[in-house]
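1. Below are the sequence and a predicted model; questions follow.
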Amino acid sequence: MGRQVVIDSILHGLRQPEYVHVLLNPVPVYGLLVSWIGLIIAFFLKSRRAQIATLGLVFICALSAWPVYEFGQQAYDRVLSMTDEAGEQWLDEHQDRGEDLIWIFYALAVLSAAAIVVPIKWPKSSVPLLITVIVLGAVTLGAGGYIAYAGGKVRHREFRNEPPPPKRSEREH
């Protein structure tokens, strides 16, 4: 009976977009960081096999931003109903940052896939593509941290060591 309760609880959580968002959101940040470090090591080792493996991991982690983004969009109203006023402002900022920067993750996923496939036909493209993936990976990690910074303040008052940003409409005027 206890095992069934645990299974039912897990299945219930997986039907909640806010839970799935929180469950997956470390992948495009921490997963990408570990993959990116591996790619740098593979680059210096000059091992094409290691480069392909780590490019595959970078691809998966960058592409994982898509379900994180989608589940975050689906969860917006539910999370909004659970937060205080400052949390609402951080939630809006988190959403705005995600909407503005999601394309960087997609670009990294496409570039990583290209860095795996293109050198099959043009071997000399391998190093420039790897360097480009490493640079874009660093930018993407920065974007992920920037998005996550606001997201961490939505429900965690203990992390709010600064006032929430003004609403986007107030900043645009």
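-> Received, thanks.

2. all contacts plus neighbour counts: C-alpha atoms, from now on.
-> Fine.

3. Which strands or helices does the longest helix along the chain pack on?
-> In the chain, assigned by DSSP state H, the helix with the most residues is helix 85-121. With contacts taken as 3 or more C-alpha pairs under 8 Å, 6 or more residues apart in numbering; DSSP states H and E, helix 85-121 sits against helix 48-63, helix 65-82, helix 126-151.

4. ok, the most centrally placed residue in the chain to Ala148 distance?
-> Residue closest to the mean C-alpha point of the chain, counted by C-alpha atoms, centre = their mean, is Pro28 at 3.1 Å. Distance, Pro28 to Ala148, by C-alpha to C-alpha, to the nearest Å: 10 Å.

5. ok, structure two:
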Amino acid sequence: MKPEYLHAISNHMLVIGVGLGILALLLALFLKSRQAQIVALVVVLVSSAAAYPVLFLGQQAYKSVRGMADEPGQGWLDTHMERAETTIYIYYALLLVAGAALAVPKWKPKTAVPLALATLAFAAASMGVGGWISYAGGRVRHPEFRDGPPPAAVEPRHQHTLHE
């Protein structure tokens, strides 16, 4: 399959998975159930692990999508890619915190709720970041979503066109 399609599919798995993980974690904390927390944390962990494939597939799709986009869409694509590459670390942090929230309470049970709350905070932050990234991504090939030109270009750290 083409990387642009795989990027779109895996992105939805990331966003929907983390969103469902947030809901499950909120419910688990409300119920004060460690078993429910574990299920919710696994959902968050597995979903946040999709962040790297989403980024990788987006980088692989960059050149072909850029060729399909109009000029404003190309600007939105550059913004989308820059945002994703700059903020991917929030997803890596979420992965680490969720992993810690699963593992550490086995040895230190009193850390379960604070680590679950930290996971919830990182998951909420990742959803905010994901929305910010997606805002630009949705405007690449959909002029009906554009409410203005893309933000001023940031000096690229590297050339995306090298990915083939």
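-> Nice, I can see it. Bear in mind the structure is a predicted one, so any value in this text is a computation, not a measurement.

6. just to revisit the earlier point, quick check: which of the helices and strands packed on helix 85-121 of structure 1 is buried the most?
-> Neighbour counts (mean count of other C-alpha atoms under 10 Å) averaged over each of these peak at helix 48-63, with a mean of 21.

7. residues in structure 2 aligned with it?
-> Alignment of helix 48-63 of structure 1 against structure 2: residues 34-49, by TM-score structural alignment.

8. same thing with stretch 83-96 of structure 1?
-> By TM-score structural alignment, stretch 83-96 of structure 1 lines up with residues 69-82 in structure 2.

9. Only the buried residues of the matching stretch, if you could.
-> Across stretch 69-82 of structure 2, burial judged by 16 or more other C-alpha atoms under 10 Å covers 69, 72-82.

10. Of those, which is the nearest to Leu31 of structure 2?
-> His80 (38.3 Å; C-alpha to C-alpha).

11. Now do the contacts for the closest one.
-> 133-137 (C-alpha atoms under 8 Å, 6 or more residues apart in numbering).

12. Quick check: the gap between it and Ala118 of structure 2.
-> Taken as C-alpha to C-alpha, the span from His80 of structure 2 to Ala118 of structure 2 is 27 Å.

13. Equivalent analysis for Pro156 of structure 2, please.
-> Between Pro156 of structure 2 and Ala118 of structure 2 the computed distance is 33 Å (C-alpha to C-alpha).

14. do the same with Gln59 of structure 2
-> Distance from Gln59 of structure 2 to Ala118 of structure 2, by C-alpha to C-alpha: 30 Å.

15. try Ile88 of structure 2
-> From Ile88 of structure 2 to Ala118 of structure 2 the distance is 18 Å (C-alpha to C-alpha).

16. Same check on Ile22 of structure 2?
-> 11 Å.

17. Repeat that for Ile133 of structure 2.
-> From Ile133 of structure 2 to Ala118 of structure 2 the distance is 22 Å (C-alpha to C-alpha).

18. go on, Gln60 of structure 2?
-> Going from Gln60 of structure 2 to Ala118 of structure 2 by C-alpha to C-alpha gives 33 Å.

19. what do you get for Leu14 of structure 2?
-> 19 Å.
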